[in-house]
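Visitor: Provided below for reference: sequence and predicted model.
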Amino acid sequence: MRRLGTVQQKISCVFRTEVQDKPSGKREAQPFHVAATENLNLSALESDIHSAVATEKLDGTCCYISKYKGKQFLWARLDRKPNKQADKRWKKFQSSQKTSTGFMWNLKEDFKDVPDNWIPAHSVPHIDGCPVPDDHGHILGWVPVEWNSKQYCWHSSVVDYEIELALVLQPDREDEDMLEITCVPLSELQDQTLELIGTNINGNPYGLGSKKQPLHFLVPHGAIHVRDALPVNYTQLHTWLSEADRGKVEGIVWHCNNGALFKLHRHHVNLKWPCGKPFLNTRPVVIRFDGHREQLDGSCQGMFSAFSKLHGQTFQSLEDILFDD
């Protein structure tokens, strides 16, 4: 199987969906709700979904590692959105049609300006050289995170461009029941997508850090596997998500052998998120900075230095990580 987390592509729901006449539980101002049916998506069946690797969907913001100015950089997600006039037409169409398909965009005039160094994601289709928006009216794209960026300061906190390292949360290399916080060379993450989670991201559903001591990590997409080996069945997945301790996750992403990705969000099966203490917070975590501590001695990055001092320590959960003042 190919390495997980190395693509930028649209992810479809693993089940066929239907539009319900009620406000979306996930997207503000969307007057309809997209819910999963009990029938598997035909594309999922064609991609052999039953042999796919099931991984935890994390609630953060998507990032990307790629070259910029000759070096490996972290890129932040920045969707190109409709301008004010186009957004009015878009929302009126959604409200009247109860769907996102069939709307006609003016690809050259309907979207807000973006920075000169913005790039569309690889998966975004183009028509006459112009990127095409998705079903939500956004054009998925990326901007490089400069080391002194104020707008992307939390992104900056998890990379050190001088020593070319990223601060990563992943399953422990020695004990799959544990998590580990470690440093990974940016070169090893090239062309991968990752999720930035932490104190100041998406309302911090994982309860990480505090205002005084914010904590942020990059998690490679596909890194945290769902170990229950669940069958891709609506009833069984709904029961697992609503009742099992391990099911306290935002959702599941399946990685198929042919590279296709499929997801199931709690909102697809009318379940709330956040949903109490997430399963991610129940796993013990170890700090492993072996092999990089000499590099970090001269690092000016606060989070790297702080974690280096905790090297070898184990905590009951991510919530229990504390630094000396």
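Guide: Done, it's in. Residues are numbered from 1 along each chain as shown.

Visitor: From here on, just use CA atoms for contacts and neighbour counts.
Guide: Fine.

Visitor: Run a quick neighbour tally on Glu243.
Guide: Here the count is done by other CA atoms under 10 Å, and Glu243 has 11 residues near it.

Visitor: got the contact list for the residue nearest to Ala166 when sequence neighbours are not counted?
Guide: The shortest distance from Ala166 to any non-neighbouring residue, by CA to CA, 6 or more residues apart in numbering, is to Val159 (4.4 Å). The contact partners of Val159, by CA atoms under 8 Å, 6 or more residues apart in numbering, come to 74, 165-167.

Visitor: Tell me the one of these nearest Val143?
Guide: Nearest to Val143 out of the contacts of Val159 is Leu74 (CA to CA; 8.6 Å).

Visitor: element containing that closest one?
Guide: strand 71-77 (DSSP states H and E).

Visitor: got the buried residues for that strand?
Guide: 72-77 (16 or more other CA atoms under 10 Å).

Visitor: Any chance of JSON lines for those residues, columns distance to Tyr64?
Guide: Written out in JSON lines, the entries for the buried residues of strand 71-77 read as follows (distance: CA to CA, whole Å):
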{"residue": "Gln72", "distance to Tyr64": "10"}
{"residue": "Phe73", "distance to Tyr64": "8"}
{"residue": "Leu74", "distance to Tyr64": "6"}
{"residue": "Trp75", "distance to Tyr64": "5"}
{"residue": "Ala76", "distance to Tyr64": "7"}
{"residue": "Arg77", "distance to Tyr64": "8"}
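
Visitor: Would you tell me which one of those comes nearest to Phe315?
Guide: Leu74 (28.0 Å).

Visitor: these two touch, right, the closest one and Cys153?
Guide: No - Leu74 is beyond contact range of Cys153, at 11.9 Å (criterion: CA atoms under 8 Å).

Visitor: between the two, what contacts are shared?
Guide: Counting by CA under 8 Å, 6+ apart, Leu74 and Cys153 have no contacts in common.

Visitor: Distance of Cys153 relative to Leu196?
Guide: Shown here: Cys153 relative to Leu196, a distance of 12 Å by CA to CA, to the nearest Å.

Visitor: who has more neighbours, these two?
Guide: Shown here are Cys153 and Leu196; by other CA under 10 Å, Leu196 has more neighbours (26 against 13).

Visitor: Use this one as the comparison:
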Amino acid sequence: MPDRKATERKAPARVAVAKTYKLFIGGKFPRSESGRSYPVTGAGGEFLANAAHASRKDLRDAVVAARTAFPGWSGATAYNRGQVLYRVAELMEGRREQFVAEVAASEGLPARAAQATVDTAIDRWVWYAGWTDKIATVLGAANPVAGPYFSFSVPEPTGVVGVLAPRRSSLLGLVSVLAPVLATGCTAVVVSSAERPLPAITLSEVLATSDVPAGVVNLLTGRAAELGPWLAAHGDVNALDPTGADPADRAELARAAAGTVKRVLRVPDEEPDWTRRPDVARLRRYLEVKTVWHPMGG
């Protein structure tokens, strides 16, 4: 009879099954219509997974989903939006260890630094969730006028926002640019960091299992240089955050956006320090102010 222990010793090592992540569009996880994917590697060059390589058609589908979701999300009460966003933070907390592992692998951070980054990202999401029902009070106004009228200035969401996510800060930077979009009542089409997409993909899985309505956030993995011009020129996108674009490409993105009178955020050439305290000014970028006049009396 064969030696059982010898047979066990000779058993081949298990072959790991590489995961291919999909896109997140309209609350679902479709493959790219192009069928393309690309390998994602860690900071040390090790293979981590495969990610879908989004195409122009995928981007158009994402914009349609964001536009469809906009009336419901912008029409929800500010309190309700805050509760929905806070639920996202709760789910992020539940997957904290996965986020830590992915941030550490993607950015080459030691464990303690990755933990601090993830904790700051979750805290930042909570910070913006708390602003949803304060925006109208802080950024709106009852205007003094000379005459028998009331005049009110009311902030309203801009619409669909295209976001080219930061390239280096895979989670904290992404949360810092995405959370204020959602807090103001806008919907988003996000192109994640091509080199470090895994934390963004995990965030999309969190969003899919949260109370955020389908289409409010749509996340594409791919190249900002390829998808950015189409996002900038799309007539149904109302604002563009070009943070993740190469500084040399931003002028061309602004020219493409001018054709549809799109708001383009001004961003520094160098990626900012995302650990710094967030600023209410980022909320203002996604708001339009509507002024209403009404006569006094009957």
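Guide: Nice, thanks for sending it over. Keep in mind that this is a model prediction, so the values were computed, not measured.

Visitor: List the TM-score for the superposed pair.
Guide: The TM-score (TM-score structural alignment, normalised by the length of structure 2) is 0.28; 150 aligned residues with a CA RMSD of 6.8 Å.

Visitor: circling back: packing partners for the strand holding Leu74 of structure 1?
Guide: Of the remaining helices and strands, those touching strand 71-77 of structure 1 by 3 or more CA pairs under 8 Å, 6 or more residues apart in numbering; DSSP states H and E are strand 61-68, strand 141-144.

Visitor: how many degrees apart are the longest one and strand 71-77 in direction?
Guide: What that stands for is strand 61-68 of structure 1. 150 degrees (axes from the mean of the first three to the mean of the last three CA atoms, to 10 degrees).

Visitor: Show me which positions of strand 61-68 of structure 1 end up buried.
Guide: Of the residues in strand 61-68 of structure 1, those with enough neighbours to count as buried (16+ other CA under 10 Å) are 61-66.

Visitor: now the residues you listed as CSV including distance to Thr235 of structure 1?
Guide: Written out in CSV, the entries for the buried residues of strand 61-68 of structure 1 read as follows (distance: CA to CA, whole Å):
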residue, distance to Thr235 of structure 1
Thr61, 29
Cys62, 29
Cys63, 33
Tyr64, 34
Ile65, 37
Ser66, 40
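
Visitor: Output the helices and strands packed on strand 71-77 of structure 1 in JSON lines, with distance to Thr17 of structure 1 appended to each entry.
Guide: Listed next are these as JSON lines, based on distance: least, CA to CA, whole Å:
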{"stretch": "strand 61-68", "distance to Thr17 of structure 1": "24"}
{"stretch": "strand 141-144", "distance to Thr17 of structure 1": "26"}
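
Visitor: Arg56 of structure 2 touches Gly228, doesn't it?
Guide: No - counting by CA under 8 Å, Arg56 of structure 2 does not reach Gly228; the two are 9.7 Å apart.

Visitor: ok, the two, which is more surrounded?
Guide: Gly228 (27 against 17).

Visitor: For the stretch 51-200 of structure 2, just list every one of the strands.
Guide: Taking DSSP state E, counting those that start in this stretch as the criterion, the stretch 51-200 of structure 2 carries its strands at 141-142, 149-157, 160-164, 187-191.

Visitor: Of all those strands, which one is nearest Lys10 of structure 2?
Guide: Checked against CA to CA, the stretch from the strands of the stretch 51-200 of structure 2 lying closest is strand 187-191, at 46.2 Å.

Visitor: Please identify which of the helices and strands packed on strand 71-77 of structure 1 is closest to Met303 of structure 1.
Guide: For Met303 of structure 1, the closest of those is strand 61-68, at 18.4 Å, according to CA to CA.

Visitor: And the closest one, what does it pack against?
Guide: strand 71-77, strand 141-144, strand 193-198.

Visitor: That one versus strand 193-198: what angle between them?
Guide: Going by the same axes, to 10 degrees, strand 61-68 of structure 1 makes 130 degrees with strand 193-198.

Visitor: For Ala251 of structure 2, see how far away the residue lying closest to Ser37 of structure 2 once chain neighbours are set aside is.
Guide: With sequence-adjacent residues excluded and distances taken as CA to CA, 6+ apart, Ser37 of structure 2 is closest to Ala52, at 4.2 Å. Ala52 of structure 2 is 28 Å from Ala251 of structure 2, where distance means CA to CA.

Visitor: ok, of the contacts of Val159 of structure 1, which one's closest to Leu296 of structure 1?
Guide: Taking the contacts of Val159 of structure 1 together and measuring to Leu296 of structure 1 by CA to CA, the closest member is Leu165, at 9.5 Å.

Visitor: For that closest one, which non-adjacent residue is spatially closest?
Guide: The shortest distance from Leu165 of structure 1 to any residue that is not its chain neighbour, by CA to CA, 6+ apart, is 4.5 Å, and that residue is Pro185.

Visitor: And Tyr21 of structure 2, by the same measure?
Guide: With CA to CA, 6+ apart as the criterion, Tyr21 of structure 2 has its nearest non-adjacent residue at 4.8 Å, and that residue is Ala51.

Visitor: Isn't that neighbour up against Pro39?
Guide: Yes - under the criterion of CA under 8 Å, Ala51 of structure 2 makes contact with Pro39 at 6.4 Å.

Visitor: Compare neighbour counts for the two and give me the winner.
Guide: Set side by side, Ala51 of structure 2 and Pro39 give different neighbour counts by other CA under 10 Å, the larger being at Ala51 (25 against 14).

Visitor: Can you tell me how far that one is from Glu288 of structure 2?
Guide: With the distance defined as CA to CA, Ala51 of structure 2 ends up 36 Å from Glu288 of structure 2.
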